[in-house]
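Asks: could you look at this predicted model? Sequence included:
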Amino acid sequence: MHIVALGWMFVALLMGLVEATSPDGTLLGAAITLVLYGVLPVGLLLYVMNTPHRRRARRRAEAEAAAARSEAGDGSA
């Protein structure tokens, strides 16, 4: 999945470069192109695709915390 995001960012970077170097283009237009076609979509895609990993990590942390609480409760009683 990361290779797709990397490829898309490369394309968006080239689009911004063309926008900046064209006779009618501006640096502001290039920055807007880079953000709207590159950073925002790729960030959203990576966030959505990483959701199962975050969910597993949260459940693992909760299970470890519950195990630590139960061990602390068993040792002190």
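Replies: That came through fine.
Asks: C-alpha from now on. contacts and neighbour counts both.
Replies: Noted.
Asks: residue 29 contacts residue 22, correct?
Replies: No: checked against Cα atoms under 8 Å, the pair residue 29 and residue 22 is beyond contact range at 10.7 Å.
Asks: quick one: which of those two has more around it?
Replies: residue 29 (14 against 10; other Cα atoms under 10 Å).
Asks: quick one: that one and residue 42, what's the gap?
Replies: Distance, residue 29 to residue 42, by Cα to Cα, to the nearest Å: 19 Å.
Asks: and here is the other one:
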Amino acid sequence: MYLVVIAWLYVAVMMSAAEATADNGSLLGAIVTFFLYGLLPLSLVVYLMLGPRRRRAIREREAAEETQRQQETRGAGSDRPDAGGHAPGAAEPGGVAPVGKEP
């Protein structure tokens, strides 16, 4: 891809130089030639050619974020399954007794 970009810019610079040094050419014409035949189409081509790479990078970033989010939720729940501080199944004062036990 870089070879295409370099070659395209080389041709655009040569066209601009020919326009500037021609008998009936002008510097303004050379600048317009460089922008309209060189930079403008080249920027469009490069943008379109890099589209799949941008989409792949976005997908990879989202997958990495999802993996990290899953690891955080899995890691947070594995060390402390009950964040209440009471033994599992024990009734809290004024709370509901476990099933099958009377208060």
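Replies: The structure has been received and is ready for your questions. None of these values were measured; they are calculated from a predicted model.
Asks: got a TM-score for the two of them?
Replies: Here the TM-score for the pair of chains, by TM-score structural alignment, normalised by the length of the first structure, is 0.92; 77 aligned residues with a Cα RMSD of 1.0 Å.
Asks: Three-state assignment for residue 75 of the first structure, please.
Replies: Classification of residue 75 of the first structure using DSSP: H, G, I helix; E, B strand; the rest coil returns helix.
Asks: kindly apply the preceding question to residue 23 of the first structure instead.
Replies: Under three-state DSSP, residue 23 of the first structure comes out as coil.
Asks: burial measure for residue 13 of the first structure, as a count.
Replies: 20.
Asks: what segments of the first structure are helices?
Replies: 2-21, 27-34, 40-49, 51-76 (DSSP state H).
Asks: and the residue nearest the centre of the second structure?
Replies: residue 58 (3.9 Å; Cα atoms, centre = their mean).
Asks: how close does it get to residue 64 of the second structure?
Replies: 10 Å.
Asks: compared with the second structure, how much does stretch 56-68 of the first structure deviate?
Replies: In the superposition with the second structure, the average deviation recorded for stretch 56-68 of the first structure is 0.4 Å (mean Cα distance after the TM-score superposition for the first structure).
Asks: residues making contact with that stretch?
Replies: Counting contacts by Cα atoms under 8 Å, 6 or more residues apart in numbering, no residue outside stretch 56-68 of the first structure touches it.
Asks: chain center to that stretch, what's the gap?
Replies: Distance of stretch 56-68 of the first structure from its chain centroid, counting by Cα atoms, centre = their mean, to the nearest Å, is 23 Å.
Asks: repeat that for stretch 28-46 of the first structure.
Replies: 12 Å.
Asks: what are the buried residues along that stretch?
Replies: Neighbour-count burial for stretch 28-46 of the first structure, counted by 16 or more other Cα atoms under 10 Å, picks out 30-31, 33-35, 37-39, 42.
Asks: please consider this matter closed, and thank you.
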